[in-house]
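The sequence and its predicted three-dimensional model are supplied below.
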Amino acid sequence: MPYLIIILLLLVAVAGPSLWVSRVMSRYSKPTDRYLISGGEVARRLLDELGLQEVGTEITEKGDHYDPVQRMVRLSPRNYQDCSLTAITIAAHEVGHALQHANGYMPLMLRTQLVRWVAPVEKTGAALLMATPLIIGITRAPIAGLLMAAGGLLTLGAGVVMHLLTLPTEFDASFGRAMPLLKKHNILAVRDESHARRLLQAAALTYVSASLMSLLNVARWWAILRR
């Protein structure tokens, strides 16, 4: 029962930030012509001002992000083309990641390395956990199953570690890079500063939900194995 309560609390914790982030992003996505410059143009301008002409910009259907491998700032169609507060703020946030990369910001560099192996490791962990009851049934040795379960939980926990490492990266991109850039280059209207801060907080908190989801996955499997 305690594990069920923990899982329910985690579900609420996961859903809460996600709903708030969606609400904030939607609220400031209109009017679409609030500024005279689009999100894509903001990204290009800031990159050029920073001397990062080698970093490209393009539209993506896979969500706003910076790709450190291909050195590309990718924005959703709306954030690339619209001139809304959301569009220019999110564009600046992703440029913040490009600046982190150029400066060798350690949390980003570590996360980039982790991303390459976390997904297959998590899949291995899930497979080990699913196989645990079968192994116990075949070998009749509970210790073998416990070892497999421990290994599975540890590998699933790798995702938690990666997402926790992502949090400082996101907040630095928002408040250590994006906000100063928007103000320095006179892109952001003074009246919108508080709203932009809320948007940048939402951009960073997107990964809080991902972190909690990874933790929820571990807790769910632990509850199953405790039965």
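Structure's in. What do you need? Every value quoted in this text rests on a predicted model; they were computed, and no experiment measured them. Numbers count the residues shown, from 1 in each chain.

rest of the way, CA atoms for contacts and neighbours
Fine.

where does residue 66 land in three-state SS?
Following DSSP: H, G, I helix; E, B strand; the rest coil, we place residue 66 in the strand state.

residues contacting it?
With contact taken as Cα atoms under 8 Å, 6 or more residues apart in numbering, residue 66 is in contact with 72-74, 94-95, 97-98.

same check, this time on residue 31
Per Cα under 8 Å, 6+ apart, neighbours of residue 31: residue 84.

isn't there a helix covering residue 96?
Yes. Secondary structure of residue 96 (three-state DSSP): part of a helix.

so what's the residue in the chain sticking out farthest from the centre up against?
Going by Cα atoms, centre = their mean, the residue of the chain most distant from its centre is residue 140, 42.1 Å out. Residue 140 makes no contacts at all, as judged by Cα under 8 Å, 6+ apart.

and if we set it to 10 Å?
Shown in contact with residue 140 (Cα atoms under 10 Å, 6 or more residues apart in numbering): residue 134.

One more: residue 184?
residue 178.

That one and residue 126: what is the separation?
When Cα to Cα, to the nearest Å is the yardstick, residue 184 and residue 126 sit 47 Å from each other.

And the residue positioned nearest the centre of the chain, which helix or strand is it part of?
Centroid-nearest residue in the chain: residue 207, 3.6 Å away (criterion: Cα atoms, centre = their mean). Under the criterion of DSSP states H and E, residue 207 resides in helix 193-226.

burial measure for residue 216, as a count.
Residue neighbour count, defined by other Cα atoms under 10 Å, stands at 21 for residue 216.

should've said residue 198
Neighbour count for residue 198, taken as other Cα under 10 Å: 15.

Quick check: chain neighbours aside, which residue is closest to it?
Excluding its sequence neighbours, the residue lying closest to residue 198 (Cα to Cα, 6 or more residues apart in numbering) is residue 24, at 7.5 Å.

Residue 202 is in contact with the one you found, correct?
Yes. With contact defined as Cα atoms under 10 Å, residue 24 reaches residue 202; the gap is 7.0 Å.

These two: which is more packed in?
Between residue 24 and residue 202, counted using other Cα under 10 Å, the more crowded position is residue 202 (23 against 18).

That one against residue 16, yeah?
No. Using Cα under 10 Å, residue 202 makes no contact with residue 16, being 11.8 Å away.

sec struct for residue 58, please.
From three-state DSSP, the assignment for residue 58 is strand.

Against residue 215, how distant is it?
As judged by Cα to Cα, residue 58 and residue 215 stand 33 Å apart.

okay, the two: which has more neighbours?
Set residue 58 next to residue 215 and count neighbours by other Cα under 10 Å: residue 215 wins out with 21 against 14.

Next up, a structure to set beside the first:
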Amino acid sequence: MPYILIALAIVTLIAGPQLWVRFVLWRHSKEIADMPGSGAELAEHLIERYQLEGVKVVKANPNENYYSPSEKIVALSPEIYHGKSVTAVAVAAHEIGHAIQFCKEEPVSKLRDRYLTRAHQIKRIGAGILVFAPILTFAIKSPAMALWMGAVAVITMLSSALMYVAILPEEFDASFNKALPILKEGYLPENLIGAANSVLKAAALTYVAGALLDVLRLWRWIRFIR
């Protein structure tokens, strides 16, 4: 029984942030009748206001919201692109915050180049090792090989998660030094600023929450290899 409770506590700590992020975004996604514009319209207005040359707004797949520095694209999911909710305008403002960082070449924008690309590469390596570990173990009939490859995979995946944590300053800057002050300038009424603050916090923690969920998936693979 204690082991079950410990396992549940670990799963809650790992999956909890991701569930919280999704809950916050869902909670404030109710359409507001007198909202002056959708997420996409706000993003396009801010691009013009801040003279972000070459930056475009596109509609992405569901649950995909990001800024691509190489393409100069603010990608918004359909619910954010068309939405007229606190979640829609706050997430759109957050992604525009990233666009401002990169277009103005602010020091904080260097964190993504330094860590995020590397994190993706390391995660792919770790995932590849986990996939091929059972095959190689079966082929050469060496349990030691499985343990060695499993250890390497664990190290690479955990390193990836730590790199997501390293870009938090960039995420919080986009939310609270860029998006929140913008929204306070009359883009949202005062009574909705608190809700926007919660959404922006969730947006800033999205990468870390996703990285923690990867750790949970990693544990499932470790059990499979064992």
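Arrived safely. Not measured: the values here are computed from a predicted model.

overall similarity of the pair, as a TM-score.
Scored against TM-score structural alignment, normalised by the length of the second structure, the superposed chains reach a TM-score of 0.82; 222 aligned residues with a Cα RMSD of 2.9 Å.

By how much does the longest helix seen in the second structure deviate from the first structure on average?
Counting by DSSP state H, the longest helix found in the second structure is helix 2-27. Aligned to the first structure and superposed, helix 2-27 of the second structure gives a mean residue distance of 3.6 Å (mean Cα distance after the TM-score superposition for the first structure).

which parts of that helix are buried?
By 16 or more other Cα atoms under 10 Å, the buried positions in helix 2-27 of the second structure come out as 14-18, 21-22, 24-25.

give the contact list for the residue nearest to the centre of the first structure.
So residue 207 of the first structure contacts 17-18, 163-164, 166-167, 170, 213 (Cα under 10 Å, 6+ apart).

which element is the spatially closest residue to residue 197 of the second structure that is not a sequence neighbour on?
Counting by Cα to Cα, 6+ apart, residue 197 of the second structure lies nearest to residue 180, which is 7.0 Å off, once chain neighbours are set aside. Per DSSP H and E: residue 180 of the second structure is located in helix 180-182.

I'd like to know which elements that helix is packed against.
Helices and strands touching helix 180-182 of the second structure, by 3 or more Cα pairs under 10 Å, 6 or more residues apart in numbering; DSSP states H and E, are helix 86-103, helix 193-204.

which of those is buried the deepest?
helix 86-103 (a mean of 27; mean count of other Cα atoms under 10 Å).

Distance to residue 222 of the second structure added to the helices and strands packed on helix 180-182 of the second structure, as TSV?
Output for these, formatted as TSV (distance: least, Cα to Cα, whole Å):
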stretch	distance to residue 222 of the second structure
helix 86-103	35
helix 193-204	29
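
Out of the ones you listed, flag the one nearest residue 9 of the second structure.
Among those, the nearest to residue 9 of the second structure by Cα to Cα is helix 193-204 (21.6 Å).

Now the closest one on the first structure. Mean distance?
Counting by mean Cα distance after the TM-score superposition for the first structure, helix 193-204 of the second structure comes out at 1.2 Å.

helices and strands around that helix, which ones?
Using 3+ Cα pairs under 10 Å, 6+ apart, helix 193-204 of the second structure sits against helix 2-27, helix 86-103, helix 168-172, helix 180-182, helix 206-225.

For stretch 105-117 of the second structure, buried residues please.
Quick answer for stretch 105-117 of the second structure (16+ other Cα under 10 Å): 108-109, 111-112, 115-116.

can you count the residues close to residue 176 of the first structure?
Residues lying near residue 176 of the first structure (other Cα under 10 Å) number 15.

Next up, the contacts around it.
By Cα under 10 Å, 6+ apart, the contact list for residue 176 of the first structure reads 93, 96, 100, 169-170.

mind checking the SS state of it?
helix.

What's the separation between it and residue 75 of the first structure?
Applying Cα to Cα, the value for residue 176 of the first structure to residue 75 of the first structure is 20 Å.

Likewise for residue 8 of the first structure?
Where residue 75 of the first structure is concerned, residue 8 of the first structure sits at a distance of 34 Å (Cα to Cα).

And residue 48 of the first structure, by the same measure?
Residue 48 of the first structure sits 17 Å away from residue 75 of the first structure, going by Cα to Cα.

If you count surrounding residues, which of the two has more?
residue 75 (26 against 13).

just checking, what residue in the second structure corresponds to the more buried one?
Counting by TM-score structural alignment, residue 75 of the first structure corresponds to residue 76 in the second structure.

Double-check its match against residue 41; I have them as touching.
No. Counting by Cα under 10 Å, residue 76 of the second structure does not reach residue 41; the two are 11.2 Å apart.

what do the two both touch?
Common contact partners of residue 76 of the second structure and residue 41 (Cα under 10 Å, 6+ apart): 57, 82, 92.

Please identify which helix or strand holds the residue nearest to the first one when sequence neighbours are not counted.
If I follow you right, that is residue 57 of the second structure. Excluding its sequence neighbours, the residue lying closest to residue 57 of the second structure (Cα to Cα, 6+ apart) is residue 74, at 4.7 Å. For residue 74 of the second structure, the element it lies in under DSSP H and E is strand 73-76.

name the helices or strands packed onto that strand?
helix 39-49, strand 56-59, strand 66-68, helix 86-103.

at 6 Å what do you get?
strand 56-59, strand 66-68 (3 or more Cα pairs under 6 Å, 6 or more residues apart in numbering; DSSP states H and E).

how about these, which one is nearest residue 122 of the second structure?
strand 66-68 (19.8 Å).

Check the burial of residue 74 of the first structure by counting its neighbours.
Residues within reach of residue 74 of the first structure, counting by other Cα under 10 Å, total 25.

so what's it up against?
Listed by Cα atoms under 6 Å, 6 or more residues apart in numbering, the contact set of residue 74 of the first structure reads 57-60, 64-66.

Tell me the residue in the second structure aligned with residue 39 of the first structure.
Aligned by TM-score structural alignment, residue 39 of the first structure pairs with residue 39 of the second structure.
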